[in-house]
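Student: Can you look at this prediction? I've put the sequence above it.
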Amino acid sequence: MPRIDKLPTPSQDSLSSVNGFPRYSEAEMQRRYDALRRVMDDVGTDVAVVCGGTSGLETSVLYFTNWAPSVESYLVVPRQGDPVLLARLWNHLPDARLISVVEDVRYGGDTPVEQAENVADLLASMGFDGRGIGWIGPLRAADMTTLQRRLASATFTDLNAAYQDLRLVKSEEEMVYTRIAAGFNDAAVAAMEAGIRPGMREYEIAKLIEDVYLDQRGVNLIHFTMSTPMSDPRVCVPHQQHPDRVVQEGDVVVTEISTTFWGYAGQILRSFTVGAEPTPLYRDLHAVAVQAYDDITGLLRAGVTVGELLEAAEVIDKAGYSIWDDLVHGFGGAYLPPILRTRQTRGATHPDDYAYPTGTVLVVQPNVITPDARAGVQVGNALRITDDGAEVLQEHPMGFLRCA
């Protein structure tokens, strides 16, 4: 099936803005609440309690309110009636009221313990003791204990799996934000290609990456890197934390970058050499990675199955290599299942007959490594599945890039 070229990156000027901040449209927010209430109808809950906070991969409160909490905060959504947002901390309350689409914004509390009690008070005052309460997000065990103690007659149901299914498929409005974020990723890789030099420390690469989007309201989600000599490799997958290793001529540098814009992110994965051509081993690793990427993305269309993608990934094992990182995963607002590796490396979170719906945003990212896990490369992009192909969200070339 054909892939679709990356669409032009939209300008932030095209976005709706209220009080100086981006604002999802009323129709988009209604779509999200309607979907949540359908989930509540399906499972028989009367109210949803949404908890979210500090992680760029945890955007559940942002998704339903347009406001991104910096610490754990709560949204209470009745199946019938208006939602209520409880925001921690006190000094975060003014921005929550400026940015959120929810009209009823209240103070959550100074501490998590106080906030949990306030959420319980709110649910009790709304008449939800003895009824079905669903939750979304990383609800703290201590908070759940408080809710169950205070609302002893209620029935609690985990809605996270259904919520993840909602987040896997992106609307056209969500894609506007995603494409803006994807443009930041392309700019970051271009800055690495132009700026990496022998003699710099690996942690200095972070400045190259972040400088391109800090003045555009982009926010780092991840920028993982690794560097190692191609002649004597010691690392096969990018580090989550940047070491102080000095980059040298003859190195390979591998990166994984996701920059967020208002809760959405693309993802780009590229490999570079420093002042040298790839060695035969690295040339072969990269060729196999690109082949796996092409074979997988060539299958992407609405209805493609997990089993079909796993079969396409067999090219890696047949070449005598393996992977370390995940091979395919859902993305955008969260790190989402299905999560696929290869059949030789733990398989997938979903059965072979799981079929991807149209509108799915996912990342294809072959991290092809030697069996001894000493050498590796990585390539990949975020893509959006359509009825007859996939839109590639990144546009920077995927060849073996050369710095210096």
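Tutor: Noted; the coordinates are in hand. Remember, it's a predicted structure, so these values are computed and weren't measured experimentally.

Student: Going by C-alpha atoms from here, please, whenever you check contacts or count neighbours.
Tutor: Noted.

Student: quick one: the helices in the stretch 201-350 of the chain?
Tutor: Taking DSSP state H, counting those that start in this stretch, the helices of the stretch 201-350 of the chain run over residues 205-211, 280-297, 306-312, 314-318.

Student: which one of those helices lies closest to residue 4?
Tutor: Put simply, out of these the one that sits nearest residue 4 is helix 280-297, at 10.5 Å, with distance taken as Cα to Cα.

Student: ok, residues contacting the closest one?
Tutor: Counting contacts by Cα atoms under 8 Å, 6 or more residues apart in numbering, the residues outside helix 280-297 that touch it are 3, 230, 309, 312-313, 315-316, 319, 364-369, 375-380, 390, 400.

Student: and if you look at stretch 128-138?
Tutor: Residues lying outside stretch 128-138 but in contact with it, judged by Cα under 8 Å, 6+ apart, are 40, 44-52, 58, 60, 123, 151-160, 163.

Student: ok, now with 6 Å
Tutor: By Cα atoms under 6 Å, 6 or more residues apart in numbering, the surrounding residues in contact with stretch 128-138 are 45-52, 151, 153-160.

Student: Okay, one more to line up with it:
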Amino acid sequence: MYLSERERDRRYDQLREIMVKEDIGAFVVVGNNCVGGTTGTGSFRYLTDYFMIFSYGLLIFFRTEDPTLFVGSDLQHVWASRYSWIHDIRVSPDLAQLAARLLAEKGLTRGKIGVVGMGSMPAAAYLSIKERLPEASFFDADFIFFGIRLKKGEAERDLLERAARINDDAYKEVLKHIRPGLREYEIVGILEGYHRGRGSDQTFNLISSGPFPTSLEGIPFQGLPWHPGIREIREGDCILLEMTTTYGGYWNQLVRMVSVRKQNPEVIRFHRTALIGLEAGLKEIKMRAKTRDLVQSVARATEKEGFALGLPMGHFAGLDVMEGRVSPDSDVVLEPGIAVVIHPCVMNAQGVRFLWGQTYFMTDDGPVKLNQSDDALHVV
């Protein structure tokens, strides 16, 4: 769909070297339409350059032979045949049965078989395959793919940059339209329409709105965004936007807050602290620091301003919007080729949260900001 056969061959060769070294006979790779986290299936797209629009699929990736893709409908078969890297595509209402039969036909009734996307695989499918291949040794192989996928090449960077441009322009567009009287779902509709209209194949946008830091009734601002609701925007509100979209499967995230009709002095304090924290964190990771060092650096800078650093702090991004957390206990070294979303969660003593950030790409010279949106606290 988006990447060359040369890139496909590079990926396949790298993976097969690992399979030979570790004596792995095959991988069973799960695909679905989730956006990421423990149920994400970016590894499926990594090997197919294709994504499931509904239900799930199973890719059988062999050590020496071409892979086979099982899907559950003729619709998926037609479009996977047209757009994916896979030539052997089969349709069945029982993917697990076909997968087990194929593995047996290839002589893989014993030995190691890695399951990729264990958190996404239907339990019934996993148990069915295991029951049909009782002597095979199945294991969770997600860690192998995490290591391969974490560091992106130039072709992947190009797609990440394209997604960032679409997201930046969508933010500019929505700023033109926000006004009192709109509802949350209308604001998110503008974002998603812009994303889709510029070629995004997936879009995932969250929002939170209301008085900041608390309402007249003392209700704290919901600083963790959620699915757009029916709430009507009012003058004096603040709106938190978590704008997330893809191009070619590669995710970009941009997090901003805007004020409606008038500036809010409380928001200014939070915003200033978030930028100070970001600056401290980016300075830290110029030296290829561990992820936990980044978090600690942002936390120290935030605390100096009289706030605390809450969670979430960020996440690694790629073919899943969240390929791993930016957490205080992560030992992942921020090396060139890694794409990371950093959005400090500034929190006051009352637990009010403020998020602000964007996506970065690590290079030999340090982090490069993929998003070019300004850091201004806009009043609309």
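Tutor: That came through fine. Not measured: the values here are computed from a predicted model.

Student: Could I get the TM-score for this pair?
Tutor: For this chain pair, the superposition-based TM-score is 0.91 by TM-score structural alignment, normalised by the length of structure 2; 368 aligned residues with a Cα RMSD of 1.8 Å.

Student: rewinding a little: select only the buried ones of the contacts of helix 280-297 of structure 1 in PyMOL?
Tutor: Command for PyMOL that selects the buried part of those, burial taken from 16 or more other Cα atoms under 10 Å:
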select buried, resi 3+230+309+312+313+315+316+364+365+366+367+368+369+375+376+377+378+379+380+390+400
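
Student: Read off where the longest helix that structure 1 contains ends up in structure 2.
Tutor: Ranked by residue count and defined by DSSP state H, the top helix of structure 1 is helix 172-195. Residues 154-177 of structure 2 are where helix 172-195 of structure 1 aligns, taking TM-score structural alignment as the criterion.

Student: For that stretch, give me the average deviation versus structure 1.
Tutor: Here stretch 154-177 of structure 2, set against structure 1 after superposition, deviates by a mean of 1.2 Å using mean Cα distance after the TM-score superposition for structure 1.

Student: could you redo the helices of the stretch 201-350 of structure 1 as JSON lines and give each row distance to residue 334 of structure 1?
Tutor: As requested, the helices of the stretch 201-350 of structure 1 are exported to JSON lines (distance: least, Cα to Cα, whole Å):
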{"stretch": "helix 205-211", "distance to residue 334 of structure 1": "21"}
{"stretch": "helix 280-297", "distance to residue 334 of structure 1": "21"}
{"stretch": "helix 306-312", "distance to residue 334 of structure 1": "19"}
{"stretch": "helix 314-318", "distance to residue 334 of structure 1": "27"}
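
Student: Quick one: closest of those helices to residue 357 of structure 1.
Tutor: Nearest to residue 357 of structure 1 among the helices of the stretch 201-350 of structure 1 is helix 306-312 (11.6 Å), distances taken as Cα to Cα.

Student: Residue 118 of structure 1 - how many residues pack around it?
Tutor: For residue 118 of structure 1, the neighbour count with other Cα atoms under 10 Å is 19.

Student: For the stretch 51-200 of structure 1, which segments count as strands?
Tutor: Ranges of strands within the stretch 51-200 of structure 1 are 73-78, 84-87, 104-107, 132-136, 155-158, based on DSSP state E, counting those that start in this stretch.

Student: how far away is residue 87 of structure 1 from residue 398 of structure 1?
Tutor: Spatial separation of residue 87 of structure 1 from residue 398 of structure 1 under the definition Cα to Cα, to the nearest Å is 43 Å.

Student: Of those two, which one has the most company?
Tutor: Set side by side, residue 87 of structure 1 and residue 398 show unequal neighbour counts under other Cα under 10 Å, the larger going to residue 87 at 28 against 16.

Student: What is the equivalent residue in structure 2 for the more buried one?
Tutor: When structure 2 is aligned by TM-score structural alignment, the residue opposite residue 87 of structure 1 is residue 71.

Student: cool, residue 222 of structure 1 as well?
Tutor: When structure 2 is aligned by TM-score structural alignment, the residue opposite residue 222 of structure 1 is residue 204.

Student: what residues are up against that match?
Tutor: So residue 204 of structure 2 contacts residue 244 (Cα under 6 Å, 6+ apart).

Student: any idea how far it lies from residue 263 of structure 2?
Tutor: If you measure residue 204 of structure 2 against residue 263 of structure 2 using Cα to Cα, the figure is 28 Å.

Student: What of residue 123 of structure 2?
Tutor: With distances defined as Cα to Cα, the gap from residue 123 of structure 2 to residue 263 of structure 2 amounts to 51 Å.

Student: Could you do residue 361 of structure 2 as well?
Tutor: Shown here: residue 361 of structure 2 relative to residue 263 of structure 2, a distance of 32 Å by Cα to Cα.
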